[in-house]
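Peer 1: Using only what follows, build the 3D model:
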Amino acid sequence: MKNIAIGLVLCALSVPVAAEKLTLGVVPQQSPLKMFKVWKPITKYLSEKTGHEIIFKTEKSIAEFEKTLYSGGYDLAYMNPYHFVVANRKQDYQAAVRADKMIRGILVSKNEKDSFNKIIKSKTTRYLFPSPNAFAATLLTKFELLTKYGVDINKQDSYQYVNSHDSVYSGIARSTGDIGGGIQRTYANFGKKKDKNQLNIIYTTDAYPSHPVAFKPSLSTELQSNLKEAFLNIPDELIARLSIKKIIPSNNEEFDAIRDLESKLAVIERK
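Peer 2: Predicted coordinates for the structure are as follows:
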């Protein structure tokens, strides 16, 4: 009996413990299918490097992504800078890495760039944005139109949220709107050639730190360290899929400029 007991113990010790499954949430700036194709090789790489199964997850709209993120629904997430500020405040997500570049909002139109001042002053201009809290595509472009040109989009009836950056670009090309908000990366990756050939970038905002990958604080220090190291050493051919040249370390304090902008936006909203 003693030998049987020892054998059972050894058997139990030899059974591998199932690796923890982790959900990587990604803000849906483009169609879920397009994003899945881009991120699938990256999650496979992260899984191999960390020994944990990394599961890609996105939502049908940015609003749904925000709801899940702000309730702590992702173990790690790739989000816009404004999302991070809110997620850090609500769920204590910790910024770990980001792209080695700054993010700028853009406004696109079927009109030429030199018509920018005329079209934004027109009371009949129709605006399209991906979502209320898309940082560069919506918040930054609205903020700069107000503070630099005196155009208060929030007081106009002619704007609409259409769920994604690609939907903005298609909508402008098809004359659903006259001006649309986006960012340089998603515009560069917009794949509908017939639509894109009709568009022009007519305005570019100031630059801010780009989208971070942030970790939920419940992840162990060791796991966070392993994930961060994996992101920092990701092969060039994989990060190129995200239109990123290099990933660098980040931290919560790097987004203080976004917190400052958030407070200014709150003041504007209350007026």
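Peer 1: C-alpha from now on. contacts and neighbour counts both.
Peer 2: OK.
Peer 1: For residue 259, which non-adjacent residue is closest in space?
Peer 2: For residue 259, ignoring the flanking residues on the chain, the nearest one in space by Cα to Cα, 6 or more residues apart in numbering is residue 85 at 6.5 Å.
Peer 1: want to put them side by side, so please do this one too:
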Amino acid sequence: MHTLCKALLWCAACVLAGCSDGGPKVILPQYASPASAEPAHVLILGIHPLHNPGRLDAMYGPLVAAVSDAVPGVTLRLEASRDYAEYERKLRDGRFDLALPNPYQTVVAAAAQYRVFGKVARDDDFRGLIIRRRDSAVSQPSDLRGAAFSCPARTAVAACMLPLLWLQQNGLDVRRDLEVREVGSQESSILNVVQGRVAAGATWPPPWRAFQKDYPELAAQVEVLWQTDTLPNNSLMARRDLDEALVSQVAQALFELSSTPAGQALLERAEIAGFEPANALTYAPVGVMLDRYRTAIGELR
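Peer 2: Here you go, the predicted model:
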């Protein structure tokens, strides 16, 4: 036993000392310390309910991931909302770090907590579309008297407010003669028309294009009957307490998407042309429209 212990001690010494008797050296494993990864600054981006949550993630998720990759130390996390009311509550509570609200939400719901730093490009794309089934007899606004009309929500600017204001200005008493059904999303508004649940409905160009691509057979049953005037497109906003240098980095990454083929593909997937700088003054025309709306139709419920 004594001899065995001595032998074990000798082996251990050889391992530690490398055995200087001419035999092969035993190399102990080296454990590298893990690379120190700088924790990402997670910014929550809230996009208003342009589409249902699943569709919104499919269209904007890759774009958000690309911006995260372009800004060192920053991770953008997309957060959807069930409907317009929930989204507007989150804006008022300052839930998001960054937001992409519609023009009404920009000047009303978000103004206290957020500042405008950019917007979606192509204001000519921000208009209301009033659609009907191709086999419908509706041909003038008065034909909708007493009928049902679908829209995502009363605070959907292009897809409800502008169409209702257009109908009011073209001879239909919207408050008295139209049953406005708030159905929660752009897809639902279009589908209500397809299925004949309403005489007509409202949407706007990006979701209408997406619907035509995704459901061509259904879209073929519907046509655009009237279009409204335009307004400044959806805004990009940052919560007022967010570091300005950080916001500038994210803004630059968003603005540069349209300058590369890869970025253009991401924008096309989201059915938008790109992003561009803007500020609060950009949305002055929205205040004018809201005054006209209140005078013609009344306060939003």
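Peer 1: quick revisit: make sure the residue nearest to residue 259 of structure 1 is indeed in a helix.
Peer 2: Yes - Residue 85 of structure 1 forms part of a helix when assessed by DSSP: H, G, I helix; E, B strand; the rest coil.
Peer 1: Distance of the aligned partner of residue 87 of structure 2 in structure 1 relative to residue 128 of structure 1?
Peer 2: Mapped onto structure 1 by TM-score structural alignment, residue 87 of structure 2 lines up with residue 65. Going from residue 65 of structure 1 to residue 128 of structure 1 by Cα to Cα, to the nearest Å gives 19 Å.
Peer 1: which residues are contacting stretch 257-264 of structure 1?
Peer 2: Outside stretch 257-264 of structure 1, the residues that touch it by Cα atoms under 8 Å, 6 or more residues apart in numbering are 81, 82, 85, 208.
Peer 1: Sorry, wrong one. I was asking about stretch 54-68 of structure 2.
Peer 2: Contact partners of stretch 54-68 of structure 2, identified using Cα under 8 Å, 6+ apart, comprise 49-50, 74-78, 80, 250, 253-254, 263, 266-267, 269-271.
Peer 1: Provide the aligned range in structure 1 for that stretch.
Peer 2: Correspondence between stretch 54-68 of structure 2 and structure 1 is established over residues 33-47, with TM-score structural alignment as the criterion.
Peer 1: That stretch against structure 2, how far on average?
Peer 2: Once superposed with structure 2, the aligned residues differ from stretch 33-47 of structure 1 by a mean of 1.3 Å; criterion: mean Cα distance after the TM-score superposition for structure 1.
Peer 1: Next, the buried residues of that stretch.
Peer 2: Of the residues in stretch 33-47 of structure 1, 35, 36, 38, 39, 42, 43, 45, 46, 47 count as buried by neighbour count, 16 or more other Cα atoms under 10 Å.
Peer 1: What's residue 101 of structure 1 aligned with over in structure 2?
Peer 2: With TM-score structural alignment as the criterion, residue 101 of structure 1 lines up with residue 123 in structure 2.
Peer 1: The helix or strand harbouring the match of residue 87 of structure 2: average distance to aligned residues in structure 2?
Peer 2: Using DSSP states H and E, residue 65 of structure 1 maps to helix 62-70. Between helix 62-70 of structure 1 and the aligned residues of structure 2, the post-superposition mean distance stands at 1.7 Å (mean Cα distance after the TM-score superposition for structure 1).
Peer 1: The counterpart of residue 247 of structure 1 in structure 2 and residue 121 of structure 2, how far apart?
Peer 2: Structural correspondence for residue 247 of structure 1 with respect to structure 2 (TM-score structural alignment): residue 275. According to Cα to Cα, residue 275 of structure 2 stands 5 Å off from residue 121 of structure 2.
Peer 1: Just the buried residues of stretch 145-156 of structure 2, please?
Peer 2: 145, 148, 149, 150, 151, 152, 153, 154, 155, 156.
Peer 1: Please tabulate those in CSV and include secondary structure as additional columns.
Peer 2: Below are these laid out as CSV (three-state DSSP):
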residue, secondary structure
145, coil
148, strand
149, strand
150, strand
151, strand
152, coil
153, coil
154, coil
155, coil
156, coil
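Peer 1: Among the contacts of stretch 257-264 of structure 1, find me the one that's closest to residue 147 of structure 1.
Peer 2: For the contacts of stretch 257-264 of structure 1, the closest approach to residue 147 of structure 1 (Cα to Cα) belongs to residue 208, at 16.7 Å.
Peer 1: Tell me the counterpart of the closest one in structure 2.
Peer 2: In the superposition onto structure 2, residue 208 of structure 1 corresponds to residue 231 when matched by TM-score structural alignment.
Peer 1: Quick check, that match in contact with residue 127.
Peer 2: Yes - under the criterion of Cα atoms under 8 Å, residue 231 of structure 2 is in contact with residue 127, at a separation of 6.9 Å.
Peer 1: show me what contacts residue 159 of structure 2?
Peer 2: Under the criterion of Cα under 8 Å, 6+ apart, the contact partners of residue 159 of structure 2 comprise 127, 128, 129, 151, 152, 186, 202, 203, 204.
Peer 1: Among the residues you listed, which ones are in strands?
Peer 2: Of the positions in the contacts of residue 159 of structure 2, 127, 128, 129, 151, 202, 203 sit in strands, assigned by DSSP state E.
Peer 1: Need the max-distance pair from those.
Peer 2: Pairwise distances across those peak at 13.8 Å for 127 and 151 (criterion: Cα to Cα).
Peer 1: which residue lines up with residue 221 of structure 1 in structure 2?
Peer 2: With TM-score structural alignment as the criterion, residue 221 of structure 1 lines up with residue 244 in structure 2.
Peer 1: Count the neighbours of that match for me.
Peer 2: For residue 244 of structure 2, the tally of surrounding residues (other Cα atoms under 10 Å) stands at 12.
Peer 1: before we move on, back to that, measure the closest residue to the match of residue 247 of structure 1 other than its chain neighbours to residue 100 of structure 2 for me?
Peer 2: Nearest residue to residue 275 of structure 2, sequence neighbours excluded (Cα to Cα, 6+ apart): residue 120, at 4.5 Å. Relative to residue 100 of structure 2, residue 120 of structure 2 is positioned 9 Å away (criterion: Cα to Cα).
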